[in-house]
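> Fold the following for me, if possible:
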Amino acid sequence: MKNALLLFIAFMIIACGEKQHDLTVKGQIKGLKKGTIYLKKANDSALISVDSLTINGDSEFELHSNLESPEVLFLYLDKNSSEKDRIRFFADKGITEINTSLKNFAFDAEINGSTQQKTLEEYEKMMSRFKDQNLNLIKEKFEALKANNKSKLDSLENIQNSMQKRQYLFTVNFALNHKDSEVAPYLALTEIYNAKINLLDTINKSLSVKVKNSKYGKELQEFIDKINESEK
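From the prediction side, this is the model:
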């Protein structure tokens, strides 16, 4: 009994001595032998490192960060060259697992973690369709320009403008349909920050109390307040 008590006390001392982290980011980068991995977050207009790890033979990694509320972070890979890659992900408290490859660091990334990340991926999947359509339009416009076909060029310009409006409206509707997710104010701040104030205000007013009190919820309110103040 005495030995068991001593073991319990020793365990508690060790546990209390270990630094606790809100967020753990771990995973593997296949093919990576040497390089440095950075976990970064946005601070005003700059990205700052919150943790880093130098890889030397073992492609597995584990990084940590404090996290007051769900937030977008970036996993950077410096491969000891001029080339740098990064992976954007929406983090929440707990464990986020990111597995990828050295060859296609950002493209091959498989992220398992927060519900916010799943919501962001859903949005990005739709945005990729808009981007593909826009690339096709750019190609068609270039060909029309080479052929000096002004009527087709004007038509394609109108189609492109219409598509951009649909993309904006999709983002607004996506945010409104995900008012209980921190992704909603994040998209308002990063994707449609130059939208009409009434659209931003509509998103802001729809947010749940929890999301309003999050990092991006507070930032969206501050952003709208500044716009309203400047228009007085």
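
> CA atoms for contacts and neighbours, from now on please.
Noted.

> Which strand or helix spans residue 163?
helix 150-177 (DSSP states H and E).

> show me where this structure has strands.
Ranges of strands within the chain are 23-30, 34-43, 46-56, 60-65, 71-78, 84-91, 94-101, 110-112, based on DSSP state E.

> Check the offset of the last one from the chain's centre.
Shown here is strand 110-112, whose average C-alpha point lies 12 Å from the average C-alpha point of the whole chain (CA atoms, centre = their mean, to the nearest Å).

> Buried ones in that strand, by neighbour count?
Of all the residues in strand 110-112, those buried under the rule 16 or more other CA atoms under 10 Å are 111, 112.

> And the contacts of it?
Strand 110-112 is contacted from outside by 89, 96, 97, 98, 99, 100, 117, using CA atoms under 8 Å, 6 or more residues apart in numbering.

> go again using 7 Å as the cut-off
96, 97, 98, 99, 100 (CA atoms under 7 Å, 6 or more residues apart in numbering).

> can you pull the contacts of the first one?
With contact set as CA under 7 Å, 6+ apart, residue 96 has these partners: 24, 25, 26, 112, 113.

> Another sequence for comparison is provided below:
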Amino acid sequence: MMKKITLICLLLFIAACSSKKDGNMIVQGKIKGLKKGTLYLQKMNDSILISVDSISILGDNTFKLTDNISDPELYFLTFKGSNAKERILFFGEEGVITINDQIKNFGFSPEISGSKNQAVLDKFNKINKQFLNQRLDFIQKDFEAKKSKDTKMSKQLEAEYQKLTRRRILFATNFALSNSNTEAAAYIGLTELYNANIKLLDTLNKSLSEKVKQSLYGKRFDDYVSQIKKSEEEN
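All right, here's what the predicted structure looks like:
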């Protein structure tokens, strides 16, 4: 009798620790060092971060989470007690996506495979990080120039910073154009080209494949470009 009770309890425990959802996107993997806790699969819904699936982990650091997804979009993988900096941001899409990471420095350099859009975004971020590092250098140098009241150096740094900004915009635009058959291109347009001129934005918008244009980020990008056009016409 005790054996049966123990077996039933064990089965209930396993069921409680497993994702109960079925979906066309499966997110699986291993978080090294996570011995106990709850992992959450989350996404933005009307500017609110919501959880679409979760799994409790006790001893086994492997996980499997699912969601039904109609268009590729950004998801977050978090665990209970983590903060905004301790999240894994990834491009979700239909199919099986594998994410491996470790609890120490969670979200800093996860290994993600199975998402075509994530692969595109990884390539973009690798180069874009160089621009971000250069921007931080400019900020530090500008701070030092202003602190020492070196007006000449401040003006020189401002001119060089404007050139850097233009190079970054051109890089982001050309990268998105060369990957216009992916939803990541529309996402880059929305998040990285906010200070680009309308001609570049319109060129990218027109170059997106029909499939991408009908996607979540494709529609948002088209709305964004349309709003800028309307605003410029009114002015």
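
> Quick check: TM-score for this pair?
The TM-score (TM-score structural alignment, normalised by the length of structure 1) is 0.84; 214 aligned residues with a CA RMSD of 2.0 Å.

> Residue 11 of structure 2 - how many residues pack around it?
Here the number of neighbours of residue 11 of structure 2 (other CA atoms under 10 Å) works out to 12.

> what's the longest helix in structure 1?
Taking DSSP state H as the criterion, structure 1 has its longest helix at helix 115-146.

> Which positions within that one qualify as buried?
Neighbour-count burial for helix 115-146 of structure 1 [16+ other CA under 10 Å]: 115, 116, 117, 118, 119, 120, 123, 130, 134, 137, 141, 144.

> Please tabulate those residues in TSV, including the columns distance to residue 66 of structure 1.
Listed next are the buried residues of helix 115-146 of structure 1 as TSV, based on distance: CA to CA, whole Å:
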residue	distance to residue 66 of structure 1
115	18
116	17
117	18
118	21
119	22
120	21
123	26
130	35
134	39
137	44
141	48
144	53
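
> what's the average distance of the longest helix of structure 1 to structure 2?
In the superposition against structure 2, helix 115-146 of structure 1 averages 1.3 Å from its aligned positions (mean CA distance after the TM-score superposition for structure 1).

> now that helix, how far from the centre of its chain.
Taking mean C-alpha positions (CA atoms, centre = their mean), helix 115-146 of structure 1 and its chain are 17 Å apart.

> how much does it deviate in direction from helix 150-177?
Interaxial angle of helix 115-146 of structure 1 relative to helix 150-177 (axes from the mean of the first three to the mean of the last three CA atoms, to 10 degrees): 170 degrees.

> helices and strands around helix 115-146 of structure 1, which ones?
If contacts are counted by 3 or more CA pairs under 7 Å, 6 or more residues apart in numbering; DSSP states H and E, helix 115-146 of structure 1 sits against strand 84-91, helix 150-177.

> Check the mean deviation of the first one from structure 2.
Mean deviation of strand 84-91 of structure 1 from its aligned counterpart in structure 2 after superposition (mean CA distance after the TM-score superposition for structure 1): 1.8 Å.

> cool, and the longest one?
Helix 150-177 of structure 1, aligned to structure 2 and superposed, deviates on average by 1.4 Å (mean CA distance after the TM-score superposition for structure 1).

> Could you list the buried residues of that helix?
Applying a neighbour-count criterion of 16+ other CA under 10 Å, the buried positions in helix 150-177 of structure 1 are 152, 153, 156, 160, 167, 171, 172, 174, 175, 176.

> Report all helices and strands that the helix holding residue 163 of structure 1 contacts.
On a contact count with 3+ CA pairs under 7 Å, 6+ apart, helix 150-177 of structure 1 meets helix 115-146, helix 197-206.

> repeat that with 10 Å
helix 115-146, helix 183-190, helix 197-206 (3 or more CA pairs under 10 Å, 6 or more residues apart in numbering; DSSP states H and E).

> Please convert those helices to JSON lines, extending it with distance to residue 67 of structure 1.
Listed next are these as JSON lines, based on distance: least, CA to CA, whole Å:
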{"stretch": "helix 115-146", "distance to residue 67 of structure 1": "14"}
{"stretch": "helix 183-190", "distance to residue 67 of structure 1": "16"}
{"stretch": "helix 197-206", "distance to residue 67 of structure 1": "23"}
